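Student: can't give you the sequence, but here's the structure:
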């Protein structure tokens, strides 16, 4: 039932994005995938938390950029505080979702809002509408494909912390890498590298070096599979890729296996999530029916994510060892006491 529930939610999100021509329609697919994959039963409170987190993060990030865009030092301090709060929130299971959304969505909005040619208000409103619609999509999916009561066990994300010194090290690691990504995307002209920025933030979710290394491998494998699936959809459809019904049907079929992986443990679930994003983002943003296909966008996505993942892992490795070296005296003093 869970596979059918996730598959239905993603296909329905794709259909809505195509019917209403949402500029960032991939959110309508990835949100049901994320929510339905994490929760075995419908929770209005959890969905409202996602909505509040999205509205709060997009509003705060937009205001910060618009107010302090011409004051780089003040903007850096304000963003640093925002990122720090989100990293701290990710250390507790009860606030993990709020922190992750703040870090993920906040980084995207901060990058987009710094470009004058991007209508950030349109992006924010589009994301708000998608998040509201996602509540209805998830509720409908749970109603059509209910889970047995005996099997309803929520998958809560937690970040284990053994000591205060480890807590500080994990928060510092996430904060350093998130701020490094912020500065790079502010200085460089990387407005078309949304997937690379998303990959950087996803690598931070374990908040540890070992966890990030594992996520990096998963991200590359999943992206490769998703890009391959997208290219196959393009080749199979051929000149008929401009037919909306055929395109929806082909993408729905391609999403089926990745949705099934969401029920097969953490590793396959993570690979499936990465593959879904690699499949749906180019096909909903770069594809213009009867005008432009998404083949080159698919190739660019894989190459940009591969480079971003490799560089991020290097930064995480350096940051991890530097932070540990700085905290080593404090740890030794704590153990002696």
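Tutor: Done, it's in. All values reported here derive from a predicted model rather than from experimental measurement.
Student: Going by C-alpha atoms from here, please, whenever you check contacts or count neighbours.
Tutor: Noted.
Student: Start and end of stretch 280-295, how far apart?
Tutor: Using Cα to Cα, to the nearest Å, the end-to-end distance of stretch 280-295 comes out at 12 Å.
Student: max-length helix in the protein?
Tutor: Secondary structure assigned by DSSP state H gives helix 295-336 as the longest helix of the chain.
Student: which secondary structure elements does that one contact?
Tutor: Where contact means 3 or more Cα pairs under 8 Å, 6 or more residues apart in numbering; DSSP states H and E, helix 295-336 is packed against helix 164-187, helix 194-204, helix 209-237, helix 265-285.
Student: Make TSV from the ones you listed and add distance to residue 61 and mean neighbour count to it.
Tutor: Formatted as TSV, the helices and strands packed on helix 295-336 follow (distance: least, Cα to Cα, whole Å; neighbours: other Cα atoms under 10 Å):
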stretch	distance to residue 61	mean neighbour count
helix 164-187	12	19
helix 194-204	16	22
helix 209-237	26	20
helix 265-285	23	22
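Student: got TSV for those helices, with distance to residue 17 too?
Tutor: Below are those laid out as TSV (distance: least, Cα to Cα, whole Å):
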stretch	distance to residue 17
helix 164-187	28
helix 194-204	19
helix 209-237	17
helix 265-285	8
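Student: about what we covered before: any idea how far the longest helix of the chain is from the chain center?
Tutor: Distance, stretch centre to chain centre, for helix 295-336: 18 Å (Cα atoms, centre = their mean, to the nearest Å).
Student: next one: stretch 211-220
Tutor: For stretch 211-220 - counting by Cα atoms, centre = their mean - the centre lies 14 Å from the chain centre.
Student: tell me the angle of the longest helix of the chain relative to helix 209-237?
Tutor: 170 degrees (axes from the mean of the first three to the mean of the last three Cα atoms, to 10 degrees).
Student: got the angle for helix 295-336 vs helix 194-204?
Tutor: In terms of direction (the same axes, to 10 degrees), helix 295-336 departs from helix 194-204 by 20 degrees.
Student: and residue 233, what does it touch?
Tutor: Shown in contact with residue 233 (Cα atoms under 8 Å, 6 or more residues apart in numbering): 250, 251, 254.
Student: before we move on, what about residue 91?
Tutor: So residue 91 contacts 158, 159, 160, 161, 167, 171 (Cα under 8 Å, 6+ apart).
Student: Please repeat the previous calculation with a cut-off of 10 Å.
Tutor: 99-100, 157-161, 167, 170-171, 205-207 (Cα atoms under 10 Å, 6 or more residues apart in numbering).
Student: can you check residue 319 too?
Tutor: Applying Cα under 10 Å, 6+ apart to residue 319 gives the contacts 169, 172, 173, 174, 176, 177, 209, 313, 325.
Student: give me that answer again for 7 Å
Tutor: Residues in contact with residue 319, defined by Cα atoms under 7 Å, 6 or more residues apart in numbering, are residue 173.
Student: before we move on, what about residue 68?
Tutor: 74, 75.
Student: Use this one as the comparison:
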């Protein structure tokens, strides 16, 4: 595969041949993303981000499946719907209490992410707390339909992950990642830094109704996943590169599909090819939310939520690149300021663990 040769030339010291587990992981991501796109097109729902991006995220971030993972996904979807019901029913007319409630919810999720064992529950909760309010900021959004799509999309991601692991099982047992023992000050630093900035993003995207804002919002949220300044710089760089490549893939697919925009099977074939190329980069990096993961989520967002082959993809690509870049630059500036402020106090000082 040419992508393997490209990686070998670009990273000769880091490159390792594709293992059996890596190949199975690639196939699981591609299967889940393609089937999610199929169900989204079949049901014809306007909230395709839940049907396409959720399966890609679950199979991409977690290269296995068990009941603990399934429980975290389902519990998060149900709890998040309850949270949205409370926020947008009782607090929607009270900006300050609503902002405070969102900050508390973000703090709980990022605290779980920083601790580790419930990282999936925390990370998916952060995504839901960002995606659903963005949709609900529009008066035309049907809350019941949105919450239904969130729950069904989460269940679909669980089912597709289970089926993918059954069809493409690992060739050898996977080793558990070594636990990271973080100091209490580092946990507080990561939790507060990410929570404050995520809340600021929430306020900005609630106050300003921006066209096609979901990609820019998600770019800022994904940049916060490392939960510290140096990690945010790397994550933002990877995100920009991934969005560029993902938009190029989408543009090529649009050009090939030019006169065949109604052929779903051809679209699935082309998107699956793009997904497996991006998955190859993802399994090579082994860094979680890297360039490959960014390409995967960009493709899922474009074809699952905003872009159908018969739409103007050139303008959409250019707008997405511009908005994502501006969002990431602004996020990094605020992250740097928060990093410096929190380091002024011993209880919230970031001390890298040995």
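Tutor: Here it is on my side, so go on. These numbers come from a predicted model, not from an experiment.
Student: And residue 340 of the second structure? What does it align with in the first structure?
Tutor: Here residue 340 of the second structure is matched to residue 321 in the first structure, going by TM-score structural alignment.
Student: can you count the residues close to that match?
Tutor: By the criterion of other Cα atoms under 10 Å, residue 321 of the first structure has 14 neighbours.
Student: quick one: it from residue 92 of the first structure, how far?
Tutor: For residue 321 of the first structure, the distance to residue 92 of the first structure equals 24 Å [Cα to Cα].
Student: Same question for residue 140 of the first structure.
Tutor: For residue 140 of the first structure relative to residue 92 of the first structure (Cα to Cα), the value is 30 Å.
Student: hang on, the earlier thing: any idea which of the contacts of residue 91 of the first structure is closest to residue 242 of the first structure?
Tutor: For these, the minimum distance to residue 242 of the first structure (Cα to Cα) is 36.1 Å, reached by residue 100.
Student: since we're on residue 191 of the first structure, how many residues are nearby?
Tutor: Counted with other Cα under 10 Å, residues neighbouring residue 191 of the first structure total 16.
Student: so how far is residue 80 of the first structure from the residue lying closest to it once chain neighbours are set aside?
Tutor: Spatial nearest neighbour of residue 191 of the first structure, excluding adjacent residues (Cα to Cα, 6 or more residues apart in numbering): residue 112 at 6.6 Å. Relative to residue 80 of the first structure, residue 112 of the first structure is positioned 17 Å away (criterion: Cα to Cα).
Student: Compare these two and say which is more crowded by neighbours.
Tutor: The neighbour comparison of residue 112 of the first structure against residue 80 (other Cα under 10 Å) goes to residue 112, with 23 against 17.
Student: from memory the more buried one sits against residue 118, does it?
Tutor: Yes - in this structure, residue 112 of the first structure is within contact of residue 118 by Cα atoms under 7 Å, at 6.5 Å.
Student: tally of neighbours for residue 141 of the second structure?
Tutor: Residue 141 of the second structure has 11 neighbouring residues, counting by other Cα under 10 Å.
Student: Not counting its neighbours along the chain, what's nearest it?
Tutor: Using Cα to Cα, 6+ apart and skipping residues adjacent in sequence, the residue nearest residue 141 of the second structure is residue 135, 6.5 Å away.
Student: Map the one you found onto the first structure.
Tutor: In the first structure, residue 135 of the second structure lands on residue 112 (TM-score structural alignment).
Student: Excluding sequence neighbours, find me the nearest residue to residue 86 of the first structure.
Tutor: That would be residue 99: by Cα to Cα, 6+ apart, it lies 4.2 Å from residue 86 of the first structure.
Student: got the contact list for that neighbour?
Tutor: Contact analysis of residue 99 of the first structure by Cα under 7 Å, 6+ apart lists 86, 87, 89, 90.
Student: Which of those residues are still contacts in the second structure?
Tutor: For the contacts of residue 99 of the first structure, the aligned pairs still in contact in the second structure (both residues aligned by TM-score structural alignment, their matches' Cα atoms under 7 Å) are 86, 87, 89, 90.
Student: Which two of those residues have the greatest separation?
Tutor: 86 and 90 (6.3 Å).
Student: where do the contact lists of those two overlap?
Tutor: What both residue 86 of the first structure and residue 90 touch, as defined by Cα under 7 Å, 6+ apart, is the set 99, 100.
Student: Neighbour count for the two, which is higher?
Tutor: Per other Cα under 10 Å, whichever of residue 86 of the first structure and residue 90 has more neighbours is residue 90, with 28 against 25.
Student: What's the match for the more buried one in the second structure?
Tutor: In the second structure, residue 90 of the first structure lands on residue 113 (TM-score structural alignment).
Student: Give me the nearest residue to its match, chain neighbours excluded.
Tutor: Per Cα to Cα, 6+ apart, closest to residue 113 of the second structure is residue 119, 4.2 Å.
Student: Next, count neighbours for the one you found.
Tutor: A count of nearby residues for residue 119 of the second structure, using other Cα under 10 Å, gives 17.
Student: got it, and residue 94 of the second structure?
Tutor: 11.
Student: ditto for residue 269 of the second structure
Tutor: Close neighbours of residue 269 of the second structure, defined as other Cα under 10 Å, add up to 13.
Student: what lines up against it once you look at the first structure?
Tutor: That one, residue 269 of the second structure, aligns with residue 249 by TM-score structural alignment.
Student: For residue 18 of the first structure, see how far away that match is.
Tutor: 12 Å.
Student: Then residue 90 of the first structure?
Tutor: Separation of residue 90 of the first structure from residue 18 of the first structure (Cα to Cα): 34 Å.
Student: re earlier: out of the helices and strands packed on helix 295-336 of the first structure, which comes closest to residue 150 of the first structure?
Tutor: helix 265-285 (18.6 Å).
Student: What range does stretch 65-77 of the second structure cover in the first structure?
Tutor: Stretch 65-77 of the second structure covers residues 42-54 of the first structure once aligned (TM-score structural alignment).
Student: List the buried residues for that stretch?
Tutor: 42, 47, 50, 51, 53, 54 (16 or more other Cα atoms under 10 Å).
Student: can you tell me which residues contact the last one?
Tutor: For residue 54 of the first structure, the residues meeting the contact criterion (Cα under 7 Å, 6+ apart) are residue 101.
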